[in-house]
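Engineer: got a predicted structure plus its sequence, pasted below:
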Amino acid sequence: MSDVERNIPGEDLPLAGVRVLEFCHTVMGPTCGLMLADMGAEVIKVEPAPQGDRTRVLSGFVAGAFSYYNRNKKSIGLNLKTEEGRGILYRLVKDADVVAENYGPGTAERLGMGYETLSKINPRLIFCALKGFLPGPYEHRAALDEVAQFMTGLAYMTGPPGQPLRAASSVIDMLGGIFGAMGMGALRQRETTGRGKKITSALFESSAFLVGQYMAGQAVSGLEPLPLPVRRRGWAIYETFDAKDGKKVFLGLTSNNHWNTFCDVFGRPDLKADTRYDTNEKRLDAYDFLRPLVQSVVIEYTVAEIIDLLAPKGIPIGPVGKPSDMFEDPHMNAGGGLLETMMTTGQKAKLPALPFSIDGKRLGLRLDPPKLGEHTHEVMARIGLSKDEVDQLIEREILR
């Protein structure tokens, strides 16, 4: 099946016809815009003129952030620190459906583009503010993904005792952006009320939502949760094992059916019939005996061999991989799960699509991540500016 056949046409996407002005940088805000863009909205990324979004030149572990979080968007450069730049913004807002921003506390208001200002220009506007904290004692603090992880105990739960460790992905930035995009349900409400809303999503509360599972566990058990490397076990066999080829495989036997199937596959009717192991709770008590036993079975097979044996039987199992493995993963490549995307360096790379399908089709790539100001002339023409006028504003660094 070709990419065209396995991806939803742009005009059939859920948010086709919705126009978004995105004033965002780094990960949280662009993730929100990415969700909306992939689902069909016209997302116009408004970058500061003349320099553009600094995310374009980040290095280190976020070096590819701009290319990953900004596909299917258009770009204009606009200097909001000038009166003329703000005037252009106000003209753009008149026919926008959504404004999304992830400035620091109070910055949008200082730039003259807070919700109170813009909603007077366009009462139907949905305003999505992506912040560090929701209203409360912390709301005026600056925040980062890692700040939220450390404050809420997520880092405490991730690392070994005494060594709190952030999650290995910008998971809070991304989740905050996703929750912001979920707030676009306000578009549906607007059909009834005729008025927009202000939606606020925040890093701290997103991280608190994740650790809520441990809070609930403590409330039920009365036991404070331990960091994951030394956690209390929920299942007897739920970890990695060494395979014959020197690689590791994760195996989870989380039900009685899994245990019985494992015993059947490897010819151990004695273990299956042994009442000392016939429930998960009993297997937990026998962990010190069962774990080496399972390891002695797994070590006789390569990773591929044991997956071929157990996966068709409904047992959760998978190789211990690296992110680079995903480039050529057969499953990711088979169903439109990877989108060949232009990187800021000029080469193309296959990057993950949003992880859901609609009627069996994935959300595809319609636009590569934009060059700075790539769509400035197109967007300015909508508000009546001629090419010469736009060129003059570019020369004066009002536009880019």
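Structural biologist: Yep, it's here. Treat the numbers as computed from the prediction; the structure is a model and nothing was measured. Numbering: from 1, shown residues only.

Engineer: hey, let's count contacts and neighbours off CA atoms from now on
Structural biologist: OK.

Engineer: so where do the strands sit in the stretch 101-250 of the chain?
Structural biologist: Remark: strands assigned in the stretch 101-250 of the chain by DSSP state E, counting those that start in this stretch are 126-131, 198-202, 237-242, 248-253.

Engineer: most neighbours per residue, which of the ones you listed?
Structural biologist: Among the strands of the stretch 101-250 of the chain, ranked by average contacts under mean count of other Cα atoms under 10 Å, first place goes to strand 126-131 (a mean of 27).

Engineer: structure B:
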Amino acid sequence: MSRQALEGLKVVEVGNIVAGPWCGSMLADFGARVIKVEPPKTGDLMRGMGRIKNLWFAVEGRNKQNVTLNLKTEQGKKMLWQLIEDADVLIENFRPGVFRKLGFTWEEIHRRNPRLIYTVASGYGQTGPYAPRPGFDRMGLALGGFLEVTGYPDTPPVKPGISVADFYTAMFSCMAVMFAIYDRDVNGSGEGQMIDCALTESVLRLQESIIAEYSYDGTIRTRIGNGTTVTVPSGHFLTKDDKYVALSITGDKLYRDCMHQIDRQDLIDHPDYQTTIDRAAHREEINAEFAKWARAHTLKECLDILGEGIPACPIYNVADIMEDPQFAARNDIVEVETEQFGKIKMQNVCPKMLGTPGEIKWPGQPLGKFNKDVFGGLLGYTDEQLAKFAEDGVI
């Protein structure tokens, strides 16, 4: 195994469910030592979420040394401070104010460890009138504008099937940690900094040009179904065998190529369809024509006719993903041995780094699995002390 990009980086994660823990997961996948702190008995709420208890945690808790600490006890706080004081990164996603009330203010954290990078994720950020509010994925999607543009005009907004706001916030958080490490270690500031991530702002940043459009001419973008205003034809089209083909056509050449493949020269020659802007104005008409064509063919026929040069593909469910040769060729699904479930499959590390690749060393472990390794081996507590801490509800 070659070296990993984040070897030697020590991370303390005091997170729950998605936005904080997924940032920790990405760092752990690439070699950081991530010590995940969970409350005794209950642990991260992710352990109890999903259809099968602990299965989601087996994926997102991977590569972490999970320990238990009761932060409502003085000993628990002391032990967390011990972990923080020589860490590189601290990840936290409590509701704003909760961590501060426990005594862990940014000012005190920075005083004790000036090099530490502290990234915190919340629904609305650490400041502003909404800061104290509880913020979950749906709130981020709603306030950030995502839900208003997702779905059909005559139906309620549609929430994506996964926690998009949480995952994007975690990704922005992870990126910011890397920016801060570069500033500290490469630019030579030697100083850590606080990173304030919000679900609403992560979603807002994804919203293409909607702010610019509104500021320019007052246009409010809203739901238009599965199409877009910049790719025509585009959408999810029902085929003869009641499956769906996804299509996205951008630019004049690709449009002409697509229409040529489906033998619709009339749609190439049509005077109203000559430019991208023209086609956007007649989006529904063009999509309707493609829909008729798709409905007259099976999914396989559609894909065969469109060929390799047209951006089209089937819409997969998880069974399709597991059988797909592209994912197999790139080793995107791997088998991992777990204590509770035996061998299970999960997504491999992403992205692929050819020089310093990530690795799944172990799946998410039972609650408190690394208490002895971390508190004994790292902080120097004896077995007797750890037994007393367990008895007292500290760990």
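Structural biologist: Now that the structure is in, tell me what you want to look at. Being a predicted model, the structure only gives us computed values, none of them experimental.

Engineer: and the TM-score between these chains?
Structural biologist: Put the two chains on top of each other and the TM-score (TM-score structural alignment, normalised by the length of structure 2) is 0.88; 389 aligned residues with a Cα RMSD of 2.8 Å.

Engineer: Lys361 of structure 2 corresponds to which position in structure 1?
Structural biologist: Under the alignment (TM-score structural alignment), Lys361 of structure 2 pairs with Arg366 in structure 1.

Engineer: run a quick neighbour tally on its match.
Structural biologist: By the criterion of other Cα atoms under 10 Å, Arg366 of structure 1 has 16 neighbours.

Engineer: my read: it touches Asn72, true?
Structural biologist: Yes - counting by Cα atoms under 8 Å, Asn72 is a contact partner of Arg366 of structure 1 at 5.5 Å.

Engineer: what comes into contact with whichever helix in structure 1 runs longest?
Structural biologist: In structure 1, taking DSSP state H as the definition, the longest helix is helix 203-221. Applying Cα atoms under 8 Å, 6 or more residues apart in numbering, the contact partners of helix 203-221 of structure 1 are 131-134, 143-145, 148-149, 151-154, 172-173, 175-176, 223-225.

Engineer: and that helix, how far from structure 2 on average?
Structural biologist: Helix 203-221 of structure 1, aligned to structure 2 and superposed, deviates on average by 2.6 Å (mean Cα distance after the TM-score superposition for structure 1).

Engineer: where do the helices of the stretch 101-250 of structure 2 begin and end?
Structural biologist: Secondary structure of the stretch 101-250 of structure 2 (DSSP state H, counting those that start in this stretch): helices at 106-112, 137-143, 164-181, 199-205, 210-217.

Engineer: so which of these is nearest Gln4 of structure 2?
Structural biologist: Shortest distance between Gln4 of structure 2 and the helices of the stretch 101-250 of structure 2, using Cα to Cα, is found for helix 164-181: 14.6 Å.

Engineer: quick one: map Gly61 of structure 2 onto structure 1.
Structural biologist: That one, Gly61 of structure 2, aligns with Asn70 by TM-score structural alignment.

Engineer: let me redo that: Asp29 of structure 2
Structural biologist: Alignment note (TM-score structural alignment): Asp29 of structure 2 maps to Asp38 of structure 1.

Engineer: tell me which residues touch that match, please.
Structural biologist: 71-72, 354, 363-365.

Engineer: ok, those vs Tyr277 of structure 1, which is closest?
Structural biologist: Out of the contacts of Asp38 of structure 1, the member with the shortest distance to Tyr277 of structure 1 (by Cα to Cα) is Leu354, at 41.0 Å.

Engineer: can you tell me, leaving aside adjacent residues, what's nearest to that closest one?
Structural biologist: Leu363 (6.8 Å; Cα to Cα, 6 or more residues apart in numbering).

Engineer: you'd agree that neighbour is up against Ala353?
Structural biologist: Yes - between Leu363 of structure 1 and Ala353 a contact is recorded at 6.8 Å, counting by Cα under 8 Å.

Engineer: show me which of those two is the more surrounded one.
Structural biologist: Shown here are Leu363 of structure 1 and Ala353; by other Cα under 10 Å, Leu363 has more neighbours (25 against 19).

Engineer: gap between the residue nearest to the match of Gly61 of structure 2 when sequence neighbours are not counted and Val294 of structure 1?
Structural biologist: In this structure, Asn70 of structure 1 finds its nearest non-sequential neighbour in Pro369, 5.1 Å apart by Cα to Cα, 6+ apart. Distance, Pro369 of structure 1 to Val294 of structure 1, using Cα to Cα, to the nearest Å: 48 Å.
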